[in-house]
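Chemist: Give me coordinates for this.
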Amino acid sequence: MNEPQRAAPVSPWWVLIAVCLGAFVAPLGMASVNVALPTMARELNASAVLVSWVPTIVLIANIIFMLPAGKLADQVGRKRVFLWGIALNSSASALAFFVNSIEMVLVLRFFQGMGAAMMFATSMALLISVFPPEKRGLPLGLNAACVYFGLTLAPALGGWVTDAFGWRFVFLLPLPIVVLVVSLIAWRVSGDWFGERENRFDWGGALTFALWAIALVIGLTGLPGLWQSAVLAFSFVLLVVFIRRQARREQPLIRVQMFRESRLFSFSLMTALFMYASSYPLGFLLSLYLQYVRGYSAADAGHVLLVQALTMACVAPLAGRLSDYLPARWLASAGCFCTLCGYGLLSTLGVATAPGFIVLALFLVGLGFGCFSSPNNHVVMQSAHSSEVGVAAATLNLARVVGNLVGMSLVNLFVYWNLGNQPLNETLSEPLLRTFSQAMLLALAFLTCATLISLLRGASGAEQKKPGD
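Modeler: Got it, this is the predicted structure:
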């Protein structure tokens, strides 16, 4: 089924500007907090385990609401759900300014993640709705670049704001841009875009998926405890139940047959999952390493973290443009290998590693992810039927968030093993460095899998038959 036509035309470039600004806001609000975590932990007297949940709780909300948001957007309007997400994300961020406990920070970070899920699930679908297939590479690349640009400024702005005004003000950073995005959409983007509006929403499937995500995190972060192992086993049961339910339903949250119909689609999603499993914990871990092990200030740590994201922001649009002309498999695979090399260097960091060595490693990681993300996104979206771009976009973002969640949950496990419930401070530099080294070795394993799967994904573009056509 084709998407309904809009009643009035709208310039796709206004949609692109609004989506890119939204893509900038979400990572800015989430990643800027990483640099402020040591200061936040000290002022709130938070333990290492609770601090590690600050980035994790966002992912739990993301993974719970990503698929429901994508399906809901196809039914009630992609622009509408995008705006709901911006409103929820920014409201939770503003309220976090007033909290006085790490527990309340975690609650509001959950709502931030819920809003971010609604934004991520609709951003690519909006671009696919307004740009023809042969012109989607550049917009998707620019969208990815804005995500990385948000990640670029987040460490520097977060560090500067933390040193100058305190960690609370970090939560206010996204608010001026939110006002700009909402004003632009109200002024220039009328109407909305839909998918299959007559479909009923699968609330049972959404609940099963939410329970799976929660059980997965609880199980992974408590190993090898007996009851945590039982919860982890239960999460696999829930995943099987969810997949079987989606395969039987006429109107599923995700049409699981898409994975069987296109190896390109399924392998690209698996590659994304492993790539992002390696990437998300890096900002959290490097912030702790630079401030606790190396003695950097929050602002100086932010400047170092700039290197990776700035490189991504520069490379992603170029890679997106090239994906319109060159086989995405080779572009994305080269990105996977380059990232692998960068993490190989990071795995050797110690208490006296030269700053230039750290910068080189982060440059390679940024170059690799910049080459990978846009071509891989392009392939996934081209592999989906036009009536399923909302769900395909949500599924791609879901692969990213599942990877992030698995990677961060395992890092939380390392934190639990090495640091326990001790309050974070400079005396824990040795176990922090051990945690960092273990996480880098895990990331190397993920990236090796990503590189191999990317090479095996097969032909792209017109050679690959779209599922459902």
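Chemist: C-alpha only now, for contacts and for neighbours.
Modeler: Noted.
Chemist: quick one: residue 3 from residue 178, how far?
Modeler: 28 Å (C-alpha to C-alpha, to the nearest Å).
Chemist: Which one of these two is surrounded by more residues?
Modeler: When residue 3 and residue 178 are compared for neighbours, residue 178 comes out ahead with 21 against 16, by other C-alpha atoms under 10 Å.
Chemist: Next, the structure of the following sequence, for comparison with the previous one:
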Amino acid sequence: MVFVMRRPATDVIMMQTPTYTRHELVVILIAVTLASFLIPIFVAMVNIALPAIGAAFAVPSETLAILSTTYLVSSVIFLVPAARLADIVGLKKVCVTGLCITALATVVAPFSSSIGMLLICHAVAGIGLACVISNTIAILSVAYPPMRRGAAIGIAVAGVYLGLTAGPLIGGALTQMFGWTSIYFFVCVLCLATAVMIRVSVKSEIIATPGQPFDLRGSILYGVTILFLMSGLIRIPEPAAIVSLVIGAVFLVMFVWFEKKIPYPVFAVRLFTENKVFARANLTTMINYGATFAVSFFMSLYLQQIGALTPMEAGFVMMAMPVVQMIFSPITGKLSDKIDGRIIMTAGLIVTGIGMALFGFIGTDYNQIGIIINLAVVGFGIALFGAPNTNLVLGSVERKDNGSANSILATTRQMGMVVSMAIATCFILLFYSNNSGVGLVAAMHATFAVSAVLSFAAAAVGWTAKKSS
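Modeler: Just a heads-up that it's a prediction; the model follows:
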């Protein structure tokens, strides 16, 4: 079963048609960078407000971990279908619609009467942000020529890190002065402003495959597969987690089999089977994010509970990692246009692994300088990895596959984030009870030890992503 969505021939603009002047490219880059800024600032502000949210609803740390994960699971489920839909009806239209959905979710969230309602708002926000994540870099990839694409991506990635930098600071200030609800109103306004800017800056709709059918059955299979796999991961070490993972694995086999049979799949399985560079670079991405995403979650709890910092003070400390990322990402993106990106990204993964291992020396005796140094080391490693890896993935596919490639890359990022939070939640359940400082540190040590191993494993996988293969 397929759901066919078509547009009038006069309203169709093929992906290769739009051409932009230098000034127009700059405006598009600013708009995309703003969209890239929006997503991490939302996540970062929520992370810094977690203790306040926990106090407001009287929920334990494991519930707060689920709150952080809900948006991720929701976005992973809708990322690939949103990208495919954008190929059919237009990148700009789907991106702007996603921003409006997120604005709606975030304006309702402050009025949540229970943690369950707030979880639903996060899930809806995840749907909207999936439409944004899956299409912003694709817009850059279409608008910019290959020789300038890496530099543009580097700047957009710097926008991500700017959001991560500003998020803890702005979120901490808003939470401290106006309460945790204020962060959602802030995100709502930012979503609407970004939607207007993208609508104005992208001068024409970008449609890769007008008139092609939308794979509704494949989208449903994909969503069910991700739901079971991700819910299984975040429920570890509960016995029900194994059942969920097994069911998810069965659906995954069915999904891959089905997608290989149809002419217009929602998920381009062939990119994995026919392109080793693409497959290995995406695997590296998932492992990297699986190793690093939980850092912000743990640091928010550690700085405010053990360090006894205010939300704003914690935000200042947590800026160390994204500031370094923001500074070096444009540089590494530009370098990846000139030299083998594998060298840069592999070095980044090794540095990240070293940084994660250094977190093992953090204890219940608060050492602010040591934490800032650790965060900076990890931030430098991530900066070395991000833009070169993205450029490698998008450069390994044909132009017509940019949308699918970007959505798959975004999906592997989000899946890695879920894996990271699943690891964190598992060790929180094992070690962290009654808000014990010793238990929190034990959960951190266990999580970051696994993260260090994952980073070094990702370096080995990333080095094999050679174009000649």
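Chemist: so who does the aligned partner of residue 191 of the second structure in the first structure touch?
Modeler: Counting by TM-score structural alignment, residue 191 of the second structure lines up with residue 178 in the first structure. By C-alpha atoms under 8 Å, 6 or more residues apart in numbering, the residues touching residue 178 of the first structure are 22, 25, 86-87, 90.
Chemist: Next: residue 119 of the second structure.
Modeler: Counting by C-alpha under 8 Å, 6+ apart, residue 119 of the second structure touches 67, 70.
Chemist: Could you find the counterpart of it in the first structure?
Modeler: In the first structure, residue 119 of the second structure lands on residue 106 (TM-score structural alignment).
Chemist: For its match, what is the enclosing helix or strand?
Modeler: Element membership of residue 106 of the first structure, judged by DSSP states H and E, is helix 102-130.
Chemist: Quick one: distance of that helix to the chain centre.
Modeler: Computed by C-alpha atoms, centre = their mean, to the nearest Å, the chain-centroid distance of helix 102-130 of the first structure equals 10 Å.
Chemist: wait, doesn't residue 270 of the first structure sit right on residue 453?
Modeler: Yes - between residue 270 of the first structure and residue 453 there is a contact under C-alpha atoms under 8 Å: 7.4 Å.
Chemist: Now the helix holding residue 106 of the first structure on the second structure. Mean distance?
Modeler: Average distance between helix 102-130 of the first structure and its aligned residues in the second structure, after superposition and using mean C-alpha distance after the TM-score superposition for the first structure, equals 0.8 Å.
Chemist: what does stretch 361-374 of the first structure give?
Modeler: Aligned to the second structure and superposed, stretch 361-374 of the first structure gives a mean residue distance of 0.6 Å (mean C-alpha distance after the TM-score superposition for the first structure).
Chemist: how about that stretch: buried residues?
Modeler: The neighbour-count check on stretch 361-374 of the first structure (16 or more other C-alpha atoms under 10 Å) flags 361-374 as buried.
Chemist: any idea how far the match of residue 191 of the second structure is from residue 93 of the first structure?
Modeler: Residue 178 of the first structure sits 11 Å away from residue 93 of the first structure when distances are taken as C-alpha to C-alpha.
Chemist: Trace residue 344 of the first structure over to the second structure, please.
Modeler: Using TM-score structural alignment, residue 344 of the first structure lines up with residue 357 in the second structure.
Chemist: so what's residue 195 of the second structure up against?
Modeler: Residue 195 of the second structure makes contact with 95-97, 99-100, according to C-alpha under 8 Å, 6+ apart.
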